[in-house]
Structure formats: C-alpha cells, structure tokens
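**Student:** Here's a sequence, model it:
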Amino acid sequence: MPHGTVAVLATDATFDRAAVLAALAMSDTEEAHLDIHCIGRCHGPSAGAEALAAEALAADGLAAGPIAPAGRPDDRAALARAEALEAALRPVIPRHRRNIAFHPQALRGGSAGAQLASTIRFADWIVAAAPLDPQDRRLQIAGLKAGLLMGGVPVMLVPREGAETAHAPARIAVAWDGSRGALAAVRAALPLLRRAGLVDVIVVDPDIRHGDRSDPGGDLALFLARNGARVEINVLARSRPRIPEVLFRHCCDTAAEAMVMGACGHARPGRALFGTTSRGMLRLSKIPLILSR
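**Tutor:** Modelled structure (predicted):
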C-alpha cells in the first residue's frame, strides 16, 4: 500500500528528466505513489514572439506572475503538447513499477500558479529540477510557487545533471537559522534524516539576537535526536563573503548527499519565492536541496 504521493510538474522532457529520475527513487524508497503531471500550455494563434517573451524570467530569476498568452487559447494543441511530453518521459519509467500515473494537462491562460496549485494540492512532496540555469522558464517557477507558497508542500530540487538521494545516505546537511521554513523542511525530511548515517546541523555566524549563541543549534539537535537521528552540530564563521558559499564549501568538504533548508527564512507574503541564501545554494549546489516555507 503506497504511503503518500510524490508529484512532478513536467514541462520539458530534457529539463525535467533529472526530476523524474529523482522522484522515481524517492517514491520507491518511501513506498509512495508517483504522479507525473505533464503540462502543455495554451498559446493563442497569434502568440508568436509575445508568448516567447512571456517565458523570460524577471531580473532575479524567481518571479512568477500571471502567464497570459496572446490571442485565443488552443486547448487541443496544449493537450497534444502534454501528451507528447508524456510519450517522451514514459521510457524513463521501469516497466515493473505500478505505483506511477501520468496526467497530461492543458494549462489555460491566466494565473498559472493557481491552476498548478489545484493540480498538486494533495501531494506530499514535489520533486523538480533546480530552476537557476540557462533553461529557466516562468512556468516551472510558477509550479514551485504553487507548491511552496499556495500548497505548503515541501520541495526537493535536484541539479540539472541529476542526483538521487540514497535510501540511507551517509550524511545529510541541515542549514539551520531558526526560521519557520527551516524547521518545516526538517519536519518534512524526518524519514530521510532518521535513515541517514549522520545529520550535520550547520549554523553560520549565529546571531546573538536569537538568544541561543551559547548553544546554537542545540534545540534542533535535541529534537532530531529524540526523533531517532544521529546528529552533529557545526558552527561556522562567515569565512567567505556570502553564506551560500560557506554552506557549499562545507558540503563539498564533508561529502554531504543532500541539504535541508528553508526556502526563505523571514519572507513576507508577496516577496521573492526564494531568499538570498536558498537562491545562492540553487546556483552553487550539485546535491539535492530539500526546501519548505
């Protein structure tokens, strides 16, 4: 009997292949159902350059506003694109797997985020390709926004070249800043953290205003230990100009297999989808990032 649902919002066979492979591994490990939503976007007959321009990201690469095509939307063409995407991804799926379903879907003009939020509202996890590379697209960012902001669903972002998390990884890193998002990500990742050989709680340049400077990360370590995880705390000085660079170097030096962190530590509604630290890690990291808000 499957335990929960892992979802992939696929919009491109090449771009999303790594996400599908990682989702296959996660659904197998967690004995979960896997839903692969193949999205085809409606374009009007005269969309042309305007539709292509709408795909460009905002300056920070993370905005995801309404995606409005020009002209009258063509549902049949969009559904055909979704079905072609399903046909391209099906060969990735092992024939023996029975806990997987494809869902081709035509996405009409308007607010992509609201439509995608309805699609994944009952998912337990979203697995997606990390968005910050030359193939960034607004539709993929809209899917992440739907999961993280509208649905409150934790997300595993995998690098473009792919990276699957082992059933019992040797070392998992947790970037801890005391935020609600970081704690939500830890709670979501507890099954993986319990199986890890070591959970490395990383605190960079702890702030005395948080009131736990004498024991930074101690409360989280106790929480994890009581949940069956083997924990180590590493308090790091900001030896590099930016915190993501400190985290990235530490993960490389310690051979961490994934990192758990908040998507945005102290964001208010309407702010950017990712914070400065998580955005920096998306640009640098070669390991999966487990994010929540």
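**Student:** switch to C-alpha atoms for all contacts and neighbour counts from now on
**Tutor:** Fine.
**Student:** now do the same end-to-end measure for stretch 182-200.
**Tutor:** End-to-end distance of stretch 182-200 (CA to CA, to the nearest Å): 14 Å.
**Student:** mind listing what's buried in it?
**Tutor:** 182-189, 192-196, 198-200 (16 or more other CA atoms under 10 Å).
**Student:** Which stretches in the stretch 1-150 of the chain count as helices?
**Tutor:** Here the stretch 1-150 of the chain has its helices, by DSSP state H, counting those that start in this stretch, at 17-29, 48-54, 75-89, 112-119, 138-145.
**Student:** Narrow the buried residues of stretch 182-200 to those in helices?
**Tutor:** Using DSSP state H, the subset of those located in helices is 182-188, 192-195.
**Student:** Including distance to residue 48, could these go into JSON lines?
**Tutor:** Putting those into JSON lines (distance: CA to CA, whole Å) gives the following:
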{"residue": "182", "distance to residue 48": "42"}
{"residue": "183", "distance to residue 48": "44"}
{"residue": "184", "distance to residue 48": "42"}
{"residue": "185", "distance to residue 48": "40"}
{"residue": "186", "distance to residue 48": "44"}
{"residue": "187", "distance to residue 48": "45"}
{"residue": "188", "distance to residue 48": "42"}
{"residue": "192", "distance to residue 48": "45"}
{"residue": "193", "distance to residue 48": "47"}
{"residue": "194", "distance to residue 48": "50"}
{"residue": "195", "distance to residue 48": "50"}
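**Student:** Second chain to compare with the first, below:
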Amino acid sequence: MNSSSSSHADIAGDLSAETLTLSYGRTPVVQNASLRLRPGLVTALIGPNGSGKSTVLRALARLHRIDAGRVQIGGEDTTALSAREFARTVTMLSQSRPHPSGLAIRDVVAHGRHPHRGRFAGLTDTDREAIDRALGLTGLTLMADRPVDELSGGELQRVWLATSLAQDTGVLLLDEPTNHLDLRYQVETLDLVRDLADRGTALGVVLHDLNQAATVADQVVLMHNGQVRATGAPEQVLTSEHLSQAYGLTIDTSHDTTSGCVRIAPRGRHHARGRKPLLTLSA
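**Tutor:** Now for the predicted structure:
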C-alpha cells in the first residue's frame, strides 16, 4: 500500500470497550469494564497500582486476550480488521518496549510508517513528511541522526512517542507517556496530547499523576480492583469520596475559584499533628 492513499485512519469513530473481562492465566484482573474513547477528546485512566488500567489499554490495542465482552471502532468489531487495517487505525505506546540498537533516531521513528507501506516498498514523500512531523512534535529534529544507543531513558521515551505519532492513526493509546521524562518534557508531552485531541484524535492515556489527569483530560475513568468505579468529567470523578475509596486513604479535594483548578491533598500520618499535607497536587 502506498502511504499517499491515506494520512489518517481508514476507519473513523469511537473506540469502545463493552463489559470486558480480562485475565492473566486463570486469575481475572478486570471485570465488566466499559469505556469509550471519542475523537477530539482525551480520556485519562487513573487508579491505584494493579487496578487494571494498563490491561484495559492493552485489550483496546488487541495486545491482551479478551475473555468476555468486545471492543469496537466505528461500530465495527476490531477482531474483524486485519492486523494492517488495525495498525492504520489504532496506535499504542506501551510501557514495555524493546531497546533498539544500532539504529539512528530517524530510523526508529520510520518504523511507525510500516502499516502504510508495502512489504518491500521504500519511503514515500508522505512517509518522510510524517516522520519529520513526528520528530518536530517531540523535539527530536536536531538529534534525528544520533544513535539510539546513546540516549537517556527520557530521550528514548520521546523516540517511541515519535514512532507512534508517525503511524498517524485516528486513535492513540498512551500508557504513562510522561514516565522517565523531566518536568519540561512532561509538560510538553501533555501539551502535545491536548493538541492531538484538538486535531480530532481520540486519546486514551493511563496516568498516575492526578494533577496531569485533571489538567489534560476531558473525561476521567477511575479504576479500582479491576472495575470501573467512576467515569465523567474531571470535576465529577476527582472527588474526595471517589479518590479516598479507590486509593485507601483520606484525600481532600477543593476547587480553586481563581484558577478554576481542582486541588488534591492526600492526608498522611502526620496530617493530624497540624502539619501540612505530605503532597498537594494542583490541576
């Protein structure tokens, strides 16, 4: 297939999961989970470690077997799509990725164009434009010829993000995309996520930082013990009641009338002694 035939997903629409049950071996880890990713919106999946967030994301990406339930895109079951068709529609940046060796950054990013090319076809002008755009969006243009073996963990994280962007799909799934990044690139990555949504991409993002979720998300999905406990706008889900129950400690939330921000303050053991909360997250 020539990449010039389409620069976006061949299949458009919501990516939705309905009543998913997912397991590792014989151990169920997600039960009856439903959610919907819509074009132009950022959906943040939050919850304690082991709550099933990443497993659900992998199921949406066809990387985890579904025991029960279904995943659809544009009203069509994703199992009906070929691997190439699906890869032109949905991209996932996971936490576990191979460490490339002996390649330059640009060569790694070029792998994102594989679903748009024939088996033996070279790069087209459209492919090169997509690669250059992905490098520019992730701040890698000036270092595109550097060997990936020389990169830090944060730099390599940006390379994989650029590879996902080069794939140029209508749905982008990101599992902790700010992991290993310093503060500057965390902010720039979240800005990029917001920009992509504003261009019409449907984004599903697993985040541990509640501040980041409140800042970037249009919709928040709170998971706990393998179940979806709450879904809605950040101000509806990031409440003291929901968060305290899910995380197993007292979490105070308030609304900053000046900035319009949600403020989240978990209470540690020393809070009762009149000290300040151990952590205050403002969004």
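**Student:** tm score of chain vs chain?
**Tutor:** TM-score for the superposed chains, counting by TM-score structural alignment, normalised by the length of structure 2: 0.29, backed by 148 aligned residues with a CA RMSD of 6.5 Å.
**Student:** Out of the ones in helices among the buried residues of stretch 182-200 of structure 1, flag the one nearest to residue 20 of structure 1.
**Tutor:** Nearest to residue 20 of structure 1, judged by CA to CA, of those is residue 192 at 18.7 Å.
**Student:** ok, back up a step: wait, which of the ones in helices among the buried residues of stretch 182-200 of structure 1 is closest to residue 280 of structure 1?
**Tutor:** Relative to residue 280 of structure 1, the closest of those is residue 182; by CA to CA it sits at 15.7 Å.
**Student:** so what does the helix or strand containing residue 32 of structure 2 touch, helix or strand wise?
**Tutor:** For residue 32 of structure 2, the element it lies in under DSSP states H and E is strand 27-37. Where contact means 3 or more CA pairs under 8 Å, 6 or more residues apart in numbering; DSSP states H and E, strand 27-37 of structure 2 is packed against strand 15-24, strand 202-206, strand 227-232.
**Student:** Just say which of those strands is most tucked in.
**Tutor:** With neighbours defined as mean count of other CA atoms under 10 Å, these peak in mean count at strand 202-206, which reaches a mean of 27.
**Student:** coming back round to it: I'd like the helices and strands packed on strand 27-37 of structure 2 written out as a markdown table, with distance to residue 219 of structure 2 added.
**Tutor:** Below are these laid out as a markdown table (distance: least, CA to CA, whole Å):
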| stretch | distance to residue 219 of structure 2 |
| --- | --- |
| strand 15-24 | 14 |
| strand 202-206 | 10 |
| strand 227-232 | 5 |
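**Student:** so which of these comes closest to residue 262 of structure 2?
**Tutor:** Closest approach to residue 262 of structure 2 among those is made by strand 227-232 (14.4 Å; CA to CA).
**Student:** got the angle between the closest one and strand 15-24?
**Tutor:** Counting by axes from the mean of the first three to the mean of the last three CA atoms, to 10 degrees, strand 227-232 of structure 2 lies at 160 degrees to strand 15-24.
**Student:** Can you name the residues in contact with strand 227-232 of structure 2?
**Tutor:** For strand 227-232 of structure 2, the surrounding residues in contact (CA atoms under 8 Å, 6 or more residues apart in numbering) are 30-34, 51-52, 219-223, 237, 242.
**Student:** Could you name the helices and strands sitting against the helix or strand following that strand?
**Tutor:** Next helix or strand after strand 227-232 of structure 2 toward the C-terminus (DSSP H and E): helix 234-237. If you count contacts as 3+ CA pairs under 8 Å, 6+ apart, helix 234-237 of structure 2 packs onto helix 210-216, strand 219-224.
**Student:** Show me what the last one packs onto, helices and strands only.
**Tutor:** So the one you mean is strand 219-224 of structure 2. Counting contacts by 3+ CA pairs under 8 Å, 6+ apart, strand 219-224 of structure 2 packs against strand 42-46, strand 227-232, helix 234-237.
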